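1. Provided below are the primary sequence and the corresponding predicted coordinates.
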Amino acid sequence: MIEHSLIKHSTKSAYRSFNSGIEDFMGVQESKLLSIIRKNENTEFGLKYDFKGIHSISDYVNVVPIGDYDSHEDFITCQYETGEKTLLDEKILLYEKSSGSSSPSKYIPYTGSLKSEFMNGVEPWLYDLYMNYPEIQKGKHYWSISPIIENEKYSPIKIPVGFEEDSGYFNKLQSILLSRVFAVPNEVKHLRAEDFATLTLYYLVLAEDLSFISIWNPSFLSVLLSELELYKRQLIRAFETGEMKLSNGEFMRFKSNNKTVSRAKILKGFSGHDYNELWPNLKLISCWEDGFSRKMAEDLKKLFPKTLFQGKGLLATEGIISFPLEGIGKVLSYKSHFFEFMDLKTGEIFLPDNLVSGNTYSVLLTTSGGLYRYRLYDLIKVSGHYKGLPIIEFLGKEAHISDYYGEKINEIHVGELFKRLEVEGFAVLAPFGINPMSYCVFMQNPPLNVAGFKSKVDTILRENFHYDYARKLGQIGDVKVFIITEDPWEEYFSKKSEKMKLGDIKFSPLYSEKGLEVAFKGHFILNNENSDNITCRGNA
């Protein structure tokens, strides 16, 4: 496809620039930092920390304190609501919404410079893909980048909230080219949640030449494919008749031709186990493979036995930290932002050229999105070096959160949840079960109205943007309640002491690992049941 050749050509210079600059990557880092400082020295933040007096990395780290979203929030909120230049002296194109550490959601400013910083990592990665997997140029691609934002389209001063389409990170020409190779049109993302899976599956099955899939969480694709059997008859009918009934009663019409009839025939004969039967030309799937995603990626590989997989680098809403280069590993995206790394054992801060292989660090970013020495609370391990440049592996979140599908539930949110619902006695929220996983409230005192309580818990959790998204995708199921019938504190500390000294245990309203049900004697209760269920330990 000519579009692939043009995309490849458009990313070539970024790939060459990345490789040519590696030998002096710390010089690039300092130039990046000082460029950000100079642009924003007249902002409220810049004036507060005397950006005009900063002329080196040393000046910067000695003057500007380490922060996180909480320390940036007042500045961001002011600029979000009024447009005053509190953090940035550059036009803000949009705000990308994500989950906060002490508030349900956070708003990350995106400028033209920040988008360029992202592309300084994305373009070399994409060119490297085309070079090492030329087969992906022969067919359609399926990409999933940013979730849909339904409730909030603009800030109070009419700045957009959220990217409108998967190609929103790219420049206009690249976006046009990508839209022509995408198997699923971007308009599908704006349909009702009830129709999103059906239409996405329709276009994916239609793409017999599908050659590349790029997703983040592997479970996104697993959950989507699990619904293929559910919608199979509806999809076959759509291929054969050229129309599909949507959840609102309206009909969507498609072309019906020899190709669609052929795809209907293939779908009828699909075994439901080997998805390469549907997509024999699918060469590569790119997805998370680190941290909690490792097991999910292994499960996804079983569905595509003839397809290769590549683990993604570390990319957050705030910035891009690493990206994979074939045969090398996930290298630091040194041309994107200014990076620092904290040793959690000592609190000491290291620059990228001083990271030690085998050691674990917490990531700090300074970006053109108005984030300064911003602590992501992402833990990375240095697995090696490439020409001195760190090769890193994402280990997980440093802060106490539960994050299996990108939901990022934080213990602070959970504590506020119990406070708002006036829960008395022992109560802990923990993940439970599979296919789908749910969140369960383990509690000492049963609620009077179980159905109402579950609904309120779910509603409050849905204030977290990514939890709500995972619920809509079916990755997370309905809230459950487990009533503890014996001393909960003894059982809780006994469970926690399996992995740490009893004296070091601190209670948290969030337990981020599965299996907490085996610690307590009690029972799960349904919406219409009271506390007279069979008492058990470890049974659902």
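-> Everything's here; your move.

2. contacts, neighbours, all on C-alpha from now
-> Noted.

3. by contact count, what packs against the helix or strand containing Leu221?
-> Element membership of Leu221 [criterion: DSSP states H and E] is helix 218-226. Packing partners of helix 218-226 (3 or more CA pairs under 8 Å, 6 or more residues apart in numbering; DSSP states H and E): helix 193-206, helix 293-303, helix 465-473.

4. out of the ones you listed, nearest to Pro109?
-> Minimum separation from Pro109 across the helices and strands packed on helix 218-226 (CA to CA) falls at helix 465-473, 16.5 Å.

5. now for the helix or strand that the closest one is followed by, which elements pack on it?
-> Using DSSP H and E, the helix or strand that follows helix 465-473 in sequence is strand 480-484. Here strand 480-484 touches strand 438-443, helix 450-461, strand 521-524, going by 3+ CA pairs under 8 Å, 6+ apart.

6. Quick check: which helices or strands does the last one pack against?
-> In terms of contact count using 3+ CA pairs under 8 Å, 6+ apart, strand 521-524 is assigned the packing partners strand 480-484, strand 536-537.

7. try this one next to it:
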Amino acid sequence: MSVSHRIGHGLLRALVNPAGRRFRAGLQDVEAVQRAALSRLLSRVAGAPRDQVLPPVDADWRWEQFAEALPVTGYQDWQQVIERQRSFGEGALIRSPVARYQPTSGSTSGVKWLPYTDLFLHQLNSAIGAWLYDLYRQYPRMAGGSHYWSVSWLPNDMRRLADAHINDDMKLLSSGRRLLASLTQAAPESISLAGTSEDAQFATLVYLVADSQLSVLSVWSPSFALTLFDRLFDWRDELVEVLRQGQWGRRGDSLRHLPCPRSVRAAAILHEWQGVPDSTLFAALWPKLALISAWDTAASATWAEALKALLPHAAFQGKGLWATEGVVTFPWQGETPLAYQSHVYEFEDLDSGRILPPWALRTGQEVQPLLSTGTGLLRYRMQDRVRVSGHLGSVPCLTFLGRDDGVDMVGEKLSAVFVQQVLDGLPLDEGQRVVTLLAAQDSDGQGRAGYLLLLDSDQPRTPDNTVRLAEALDAALGKQFHYTLARNLGQLAPARVLCRMHMRERYLGLCRDLGMIEGNIKIEPLRLWPGTLPVALRDVMAAAPGEADRCAV
């Protein structure tokens, strides 16, 4: 281990220890911590020159008064004010300087911008500090090398904004933690400034492959890591040459701001490699890898298993529930407790519709989080469904079940959680993996809505079971009364199945084409696709008409 790694890990551990101890100390009285957090937040919000269209806020409100006085909100309630503040600097949602505006995108929406204030970043740091504190205790080998904390990139047409809005895990840390963490990083955050996403991916691979001391690989979506690894084959010859020479070659203009790593060792491993990503390759590249961190629940579970299979010599830890709007849970001693030291939290019981404080949650409830944060957004509804799995002291632990923003094209009313259950029950053949179920508003080129299941396959030929799977899919979706009614009325085309090698990468490419943010694209069980199907899918379907055969109603 290098001297910089040793110093960086030692100082970072010392810096996050207070956050970890504070999180542990408050576990027995979540109500007191949350009430105090609301009081501090309201004092900041009430003193801000908020836009006149927003309801007034009283700094002296108690919890019950706050919950009664303000409505539950969504991004549409804040968008006009945020855009005015972002464009003209008018007004403010909270008394705290805006460090930057962070882009995010959902499964059915375009890019949204969230004001990342100093206070909000401090709230995130509270959760990150406690998480790192626990990570170092749970996985001590991670202190023995370098770390990769995912750097994800804006779409190419948004890169003129990149200096201010790099979408980088490191930018969630305070300046002090960023400085210390940079001593341990395998890849510099300035990779985000590459001319294109492809060049950023290439540079990331060069840095990672060249680093034999890599001990932590942290990404959000496991499909992001898998796609990155697929590029090893696509770019092998170029990677070997760059690693041998220590020069960027044809990508020099795009990556001129980055020093190019040189590793004769890594170049030799790739040169001798047979071309199939497997555990032998990654064990040779990263013998010290101690921990992989990625989403592993709901629709990400399949891809997390694939990532684990490639890196079996490292431990795996699932992420908690993080979103651009805030943090809900993070891993702590094998559980995923509420990040109760960060924001102010409420939960809507999805059975009764009642909105509850965190101290009123009971094991087994399925709820939807409402966040009030240092961004100035209050009672902001997250489109996530979670189940209360237990408690650490008085703090609820929550299991992510899936997104709760369903699809209703013609009245079929399908929820993402229901669709996930359907997909989990399909009789897939070995080597088949669900990518997503597309809800296409024009699924057949004739304006009729319908559902298309995308499957990734290990086999180069078209599987024989696609028609059978389409029938099973249609029947399972038909357990929802409104779907069956829409099918019977001819409002929905029959469900179809499209299975191909590399379908995951095809789909992620389509998401990038829509302008979604690289690295944060989360494979979800259900995604609305407006307009006609993408050309890339229609061409594949045209080449395999048998897969579009009508299934039984």
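-> Happy to help now that I have it. Keep in mind the model is a prediction, meaning the values are calculated, not measured.

8. TM-score of the superposition?
-> TM-score for the superposed pair, counting by TM-score structural alignment, normalised by the length of the first structure: 0.76. Supporting figures: 468 aligned residues with a CA RMSD of 4.0 Å.

9. Indicate which one of the helices and strands packed on helix 218-226 of the first structure is closest to Ser222 of the first structure.
-> Closest among those, once you apply CA to CA, is helix 293-303, at 6.3 Å.

10. Give the buried residues for that closest one.
-> Under the neighbour-count criterion of 16 or more other CA atoms under 10 Å, helix 293-303 of the first structure has Ser293, Arg294, Met296, Ala297, Leu300, Lys301, Leu303 buried.

11. show me where the stretch 101-250 of the first structure has strands.
-> Using DSSP state E, counting those that start in this stretch, the strands found in the stretch 101-250 of the first structure span residues 106-111, 141-143, 212-214, 243-245.

12. So for Lys472 of the first structure, which of these sits nearest?
-> Nearest to Lys472 of the first structure, of all the strands of the stretch 101-250 of the first structure, is strand 141-143, at 18.6 Å by CA to CA.

13. Can you give me the buried ones in that closest one?
-> His141, Tyr142, Trp143.

14. And the second one, what's its match in the second structure?
-> In other words, Tyr142 of the first structure. With TM-score structural alignment as the criterion, Tyr142 of the first structure lines up with Tyr148 in the second structure.

15. doesn't Gln213 make contact with its match?
-> No: Tyr148 of the second structure is beyond contact range of Gln213, at 10.8 Å (criterion: CA atoms under 8 Å).

16. before we move on, the earlier item: report the contact partners of the closest residue to the match of Tyr142 of the first structure other than its chain neighbours.
-> Nearest non-adjacent residue to Tyr148 of the second structure, counting by CA to CA, 6 or more residues apart in numbering: Leu217, 5.0 Å away. By CA atoms under 8 Å, 6 or more residues apart in numbering, the contact list for Leu217 of the second structure reads His147, Tyr148, Trp149, Ser150, Leu289, Leu291, Ile292, Ser293.

17. One more: Ser336 of the first structure?
-> Ser116, Glu117, Phe118, Met119, Asn120, Gly121, Ile320, Ile321, Thr367.

18. What about those residues, which are in helices?
-> Assigned to helices by DSSP state H, the following of those qualify: Ser116, Glu117, Phe118, Met119, Asn120, Gly121.

19. so which of those is the most crowded?
-> Gly121 (28 neighbours; other CA atoms under 10 Å).

20. mind checking what Glu393 of the first structure lines up with in the second structure?
-> Checking TM-score structural alignment: Glu393 of the first structure goes with Thr399.

21. meant to ask about Asp353 of the first structure, not that
-> Checking TM-score structural alignment: Asp353 of the first structure goes with Trp359.

22. Nearest residue to its match in space, please, no chain neighbours.
-> Here the residue nearest Trp359 of the second structure, using CA to CA, 6+ apart, is Glu31, at 5.8 Å.

23. now the aligned partner of the one you found in the first structure: how far from Asn281 of the first structure?
-> Superposed on the first structure with TM-score structural alignment, Glu31 of the second structure falls opposite Met26. Taking CA to CA, to the nearest Å as the measure, Met26 of the first structure falls 41 Å from Asn281 of the first structure.

24. And the helix or strand where Phe400 of the second structure lies, what's buried?
-> Phe400 of the second structure is located in strand 395-403, with elements delineated by DSSP H and E. For strand 395-403 of the second structure, a neighbour-count test (16+ other CA under 10 Å) marks Val395, Pro396, Cys397, Leu398, Thr399, Phe400, Leu401, Gly402, Arg403 as buried.

25. Outside of the top strand by length along the second structure itself, list whatever touches it.
-> Assignment by DSSP state E gives strand 432-442 as the longest strand of the second structure. Defining contact as CA under 8 Å, 6+ apart, one finds that strand 432-442 of the second structure is touched by 302, 407, 409, 423, 447-458, 499, 503-504, 507, 523-533.

26. any idea how far stretch 207-223 of the first structure is from the chain center?
-> Relative to its parent chain, stretch 207-223 of the first structure has a centroid offset of 15 Å by CA atoms, centre = their mean, to the nearest Å.

27. buried set for the helix or strand hosting the match of Glu31 of the second structure?
-> Using DSSP H and E, Met26 of the first structure sits in helix 25-39. Buried residues in helix 25-39 of the first structure, counting neighbours by 16+ other CA under 10 Å, are found at Phe25, Met26, Val28, Gln29, Glu30, Ser31, Lys32, Leu33, Leu34, Ile36, Ile37.

28. mean shift between the strand of greatest length in the first structure and the second structure?
-> The residue-count maximum for a strand in the first structure (DSSP E) belongs to strand 374-386. Compared with the second structure after fitting, strand 374-386 of the first structure deviates on average by 0.8 Å (mean CA distance after the TM-score superposition for the first structure).
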